[in-house]
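In: With the sequence up front, the predicted model follows.
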Amino acid sequence: MANEKRRVLRSQAWFEGTGAKNFANRSWVRSRGVPEDHFDGRPVVGICNTWSELTPCNSHFRDLAQHVREGIIEAGGVPMEFPVISPGEMLTRPTAMLLRNLCSMDVEETLRANPMDGVVLLMGCDKTTPALLMGAASVNLPTIGLSAGPMLNGSFRGKSFGVKDAWNMAADLRAGRAVNGDFEDAENCLTRTVGVCNVMGTASTMASMVEALGVGLPDNASIPAVDARRRVLARMAGRRIVDLVREELTLDKILTRQALENAIKVNAAIGGSTNAVIHLTAVARRMGVELDIEDWHQIGRDVPTLLNLQPSGSYMMQDFHEAGGLPVIIRDMCEAGLLYGDALTVTGKTLVENNANAICMNSDVIHSVADPFMQNSGVAILRGNLCPNGAVIKPSAAEHRLLKHKGRAVVFEGQEDLNLRVDDPNLEIDADSVMILRNCGPRGFPGMPELGMLPIPAKLLKQGVTDMVRISDARMSGTSFGAVVLHVSPEAAVGGALAVVRDGDIIELNIEERRLELHISEEELQDRLAVWEPPAAAANRGYTKLYIDTVNQADEGCDLDFLVGKSGSDVPAAQH
């Protein structure tokens, strides 16, 4: 411990010294039963825990936290576990996205206000990953991300069963091709273990981003939640964070422009969620790294999709791990010159060094750059008079016939209007129509819910229609699929062109040209906007009002404007 005593640690400002305040700090911590040598200059490491019974994806975090704790102690550190708000995607209303920024504030302020030299972030369900990364980026301590891991494959009537299969069954139920009994049987088969969704939804996408960014250890993305190797990973994260503190390897040395470009390319290669666009933009802006929505177009558009995984493909996360996991994809992409292999990671090694020995065990699950699953199918950024600041689509999840399409608009004013009319047999809509949903953006809803995969009208489902062009200022779940245009910016609620689309307007989508157009003249568009009136604010008090008043648009990451940028870990000491 002699060397550590000579190194000035952040936590020593709280614990080292003979003053009354230092005495009180040590005394209060010792009430937990810690020995005196905990204050001899050992690194104090926070375990940021999003455990909650209201967030089933993260409900095994008490166990994982214990393994992290043991790793920290084994490496000579002092663990300090603390909770933060845990927004769960399925149960949180109106949407977990509304609380992502609040969670990030919780993380940021807790880290800055307390005697921590480094932190391990326990994150799983969709919004907890970007929220914890955003909060940690603003403070910039040595940081390791540890993800929840996916649940095991579902199994329904002798076949693997994933979230995409559940959405298809829901459509069959509305079309009369399935009965409630099928749904009830499937309910017990879909989520049979703890962990995040068993497909490449937003949670597993963001876990993959943590690994690709170098913030997580290798295999962070795919080890199943209930696999003993996830516990070993937790213990190794605990050991490694102590070394990161000793090496003064802060988060800004990992979360670089190169790392973010790597993540964009890996997202394309895995057929990752469109939500990654918003979340990585927000993380980059917290770290002070330039990242624009157009970078997704420039950096990721020519990267092939290598992963045959739902919702873009057939397999599920357990199959991905057993085929070799994300290290196989990273190794192949590095060898093909698609990634910055020299990017530094939390292991202290480069990205290429971490993954050099990865072996593919199933080439039908993980394809190679030389023989990809799909070509040029990563996230596409659209521009046009309907979305001058951009919109997002995942071509790999859409039926090919709809990648170039022109159709008549059918407009829904919001969620209630959609739910009321979508299955009305008298709805004037056909398979070539373009469904429009507005007032579901960051301010309009508020919180930008996952409503973008508008349900296909029941009468069209009965005709065999399985996909349509759907456009909104909302998001969609990473488990969703279809020719769905999302994140239209500016949103309708702030006067974007989406606000004045009318039934019968012609909409043109052209993925190859990255174009989304409302076929009216500029003069008519401006005339419509001139008489448009904004909707009433959805809240006039509390955090929701703060969110509405300060949230940025989707192309800027939907962060609160006063949170952009990092301010470090310094905090003034109280005077006594």
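Out: Looks like it came in fine.

In: rest of the way, CA atoms for contacts and neighbours
Out: Noted.

In: Quick check: longest helix in this structure by residues?
Out: The residue-count maximum for a helix in the chain (DSSP state H) belongs to helix 228-247.

In: Show residues contacting the lengthiest strand in the chain.
Out: Determined from DSSP state E, the single longest strand within the chain is strand 404-412. The contact list for strand 404-412 (CA atoms under 8 Å, 6 or more residues apart in numbering) reads 418, 428-429, 432-438, 469, 501-512.

In: so how far is that strand from its chain's centroid?
Out: Offset of strand 404-412 from its chain centre (CA atoms, centre = their mean, to the nearest Å): 29 Å.

In: what sits against the closest residue to I270 other than its chain neighbours?
Out: Counting by CA to CA, 6 or more residues apart in numbering, I270 lies nearest to L307, which is 5.1 Å off, once chain neighbours are set aside. By CA under 8 Å, 6+ apart, L307 lies in contact with A269, I270, G271, G313, V365, I366, H367, F373.

In: dropping in the other structure now:
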Amino acid sequence: MAVERRKKVEDLRSARWFAPDDLRSFGHRSRLMQLGYSEADFMGKPVIGILNTWSELNACHSHFPERVEAVKRGVLAAGGFPVELPTLSVDESFTKPTSMLYRNMLAMEAEETIRSHPLDGVVLMGGCDKTTPGLVMGGLTAGVPMIYLPAGPMLRGNYAGKALGSGSDAWKYWDERRAGNVSDEQWQGLQGGIARSAGVCMTMGTASTMTAIVDAMGLTLPGASSIPAVDSGHQRMATDCGRRIVDMVWEDLTPDRVATSAAFRNAAIVAMATGCSTNAVVHLIAMARRAGVDLTLDDLDALGRDTPLLANVRPSGKDYLMEDFYFAGGLRALMLQIGERLDLTCMTVNGRTLGDNLEGAVVYNDDVIRPLSNPVYHEGSLAVLRGNLCPDGAVIKPAACDPKYYRHQGPALVFDSYPEMKKAIDDENLDVTPDHVLVLRNAGPLGGPGMPEWGMLPIPKALIKQGYRDMLRISDARMSGTSYGACVLHVAPESYVGGPLALLRNGDIVRLDLDNRRLDMLVAEDEIARRKTEWTPPPPRFERGWGWMYSKHVTQADKGCDFDFLERGFGAAAGEPDIY
């Protein structure tokens, strides 16, 4: 396809650094020559930044050094000049207390790295949970042409002839181990077989949810999110990203032309149809607010009520993993199934509309990617609750929990911290019944700190040994996208700032009514008001550094947990740096 050039060489951002005959540009050119480049390598060409979230502690991105070379190959083939820039990795497995504490740091770093360097366009390389929203948030506000390169899911796990899903089967077999049903030898085998290659979790966890969302928004090459990380097609896709971003620079195809209100709505619908992670709510809202799009919890709940779950992929689905999803046709095939619900006129980064990109998509296995006539679940993956426990909202994933909890009433068993909860849960003499409602508080954006993935509270050992594997749990925390069960999450406002969850007491009756989207404590209003007057704020989590800055400016879960000063509308952006 011929490139319609809206830009001339002299219009490139990089030209402001390299083209003038002045002392400053002399320095810029000489430093590139110091790196071994000639003027012919970079003068008059789009400079393409490759923002790489690789690290040696991020197993999901272990293939990224090779993918960078593939991107560079594409950039060079298209006549651009590629430069790799490292950014914060925010790996999900090792970052404590939670990678969510650093999502906004990555967003800030990405934005400022792009703005402060001579980059005409960028390829954003991510995939592990917070890297996708962090990079996209930064890229949206930086405003230069961008294309997202998703890490891709790892291969399906395997042990003793059974396919394993990362995360989901870890929770499942950990419960069985606590019940005494898994031996040391079996546990070691599961440990070595559950994550077999580079790539993100191969369940429809947060990583695959977020890359699917960005794919549906049109910020990746069509269907790129479905390609397994170690498939040769992933290498070819990386090279295609390099080629395409050069053309995007000449076309001046900036992210504001792609990340529109309609594109966000498309992304939310697709997320619901995939059986998305509950974390998608926080990240979708944060990205939308960066783009100046008004997307609310109520909007997401409305879409959730009307969008059937079509991807039969764990944990919301029962049988399959992301590798199966890819071979069944991938995200393009799923979007084809719900095409009548999408705005197919939306522009995407390949310069074509979403409708154009779905031409030729095929469903090869209609048990993995279900038709509208035979959904996995009649509604979407998520529901938003309101009530006197969560006046600003809470989230539940109905498709991933036992339907008997859709309407449930029971006494609260309240924990003020994760260590307190963990100690009690492992006590086989804990006074608890299946009807109890487990509550963990002080685990939200400020209280966690960072809103850790503690929301899938373990089933008490006393109940595990009786054969129970689910019960109603409530928290202001998040849970892993690979988790499942009757878990109410993201309670807002959080308990740490005096939200109603802080006022709940052991034995108070809690009622969940999913049909009416209600979550309430059955406590008289005057008693709640009296408790409020007695409540005292907990001590601050941070007194200096990043944590202090985070605690002063992070918003609540219903607003996306971004920093207030980074949202669109807070004030005018700094704009382009002066070159002097």
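Out: Sure thing, it's come through. It should be emphasised that the depicted structure is a prediction, and the values quoted were computed from it without experimental measurement.

In: TM value for the aligned chains?
Out: The TM-score (TM-score structural alignment, normalised by the length of the first structure) is 0.97; 573 aligned residues with a CA RMSD of 1.4 Å.

In: Where does the longest strand of the first structure end up in the second structure?
Out: Using TM-score structural alignment, strand 404-412 of the first structure lines up with residues 407-415 of the second structure.

In: So which bits of that stretch are buried?
Out: By 16 or more other CA atoms under 10 Å, the buried positions in stretch 407-415 of the second structure come out as H408, Q409, G410, P411, A412, L413, V414, F415.

In: cool, stretch 455-466 of the second structure as well?
Out: Within stretch 455-466 of the second structure, the residues that count as buried by 16+ other CA under 10 Å are G455, M456, L457, P458, I459, P460, K461, A462, L463, I464, K465.

In: against the first structure, where does that stretch fall?
Out: Going by TM-score structural alignment: stretch 455-466 of the second structure matches residues 452-463.

In: any chance you could map the helices in the stretch 451-576 of the first structure?
Out: For the stretch 451-576 of the first structure, helices defined by DSSP state H, counting those that start in this stretch occupy the ranges 458-461, 522-531, 542-550.

In: Make CSV out of these and add distance to A380 of the first structure.
Out: Below are the helices of the stretch 451-576 of the first structure laid out as CSV (distance: least, CA to CA, whole Å):
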stretch, distance to A380 of the first structure
helix 458-461, 27
helix 522-531, 25
helix 542-550, 27
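
In: Need the winner for burial among the ones you listed.
Out: Comparing the helices of the stretch 451-576 of the first structure by mean neighbour count (mean count of other CA atoms under 10 Å), helix 458-461 comes out on top with a mean of 20.

In: what residues does that helix touch?
Out: With contact meaning CA under 8 Å, 6+ apart, helix 458-461 of the first structure is reached by A171, D172, R174, A175, V422, D423, D424, P425, D430, A431.

In: What segments of the stretch 151-300 of the second structure are strands?
Out: Counting by DSSP state E, counting those that start in this stretch, the stretch 151-300 of the second structure has these strands, from start to end: 157-159, 162-164.

In: and the longest helix of the first structure, which stretch of the second structure?
Out: Under TM-score structural alignment, helix 228-247 of the first structure corresponds to residues 232-251 of the second structure.

In: before we move on, what about stretch 91-98 of the first structure?
Out: Using TM-score structural alignment, the residues of the second structure aligned to stretch 91-98 of the first structure are 94-101.

In: So what touches that stretch?
Out: Applying CA under 8 Å, 6+ apart, the set of residues contacting stretch 94-101 of the second structure from outside is 57, 90-92, 130, 445, 448-453, 550.
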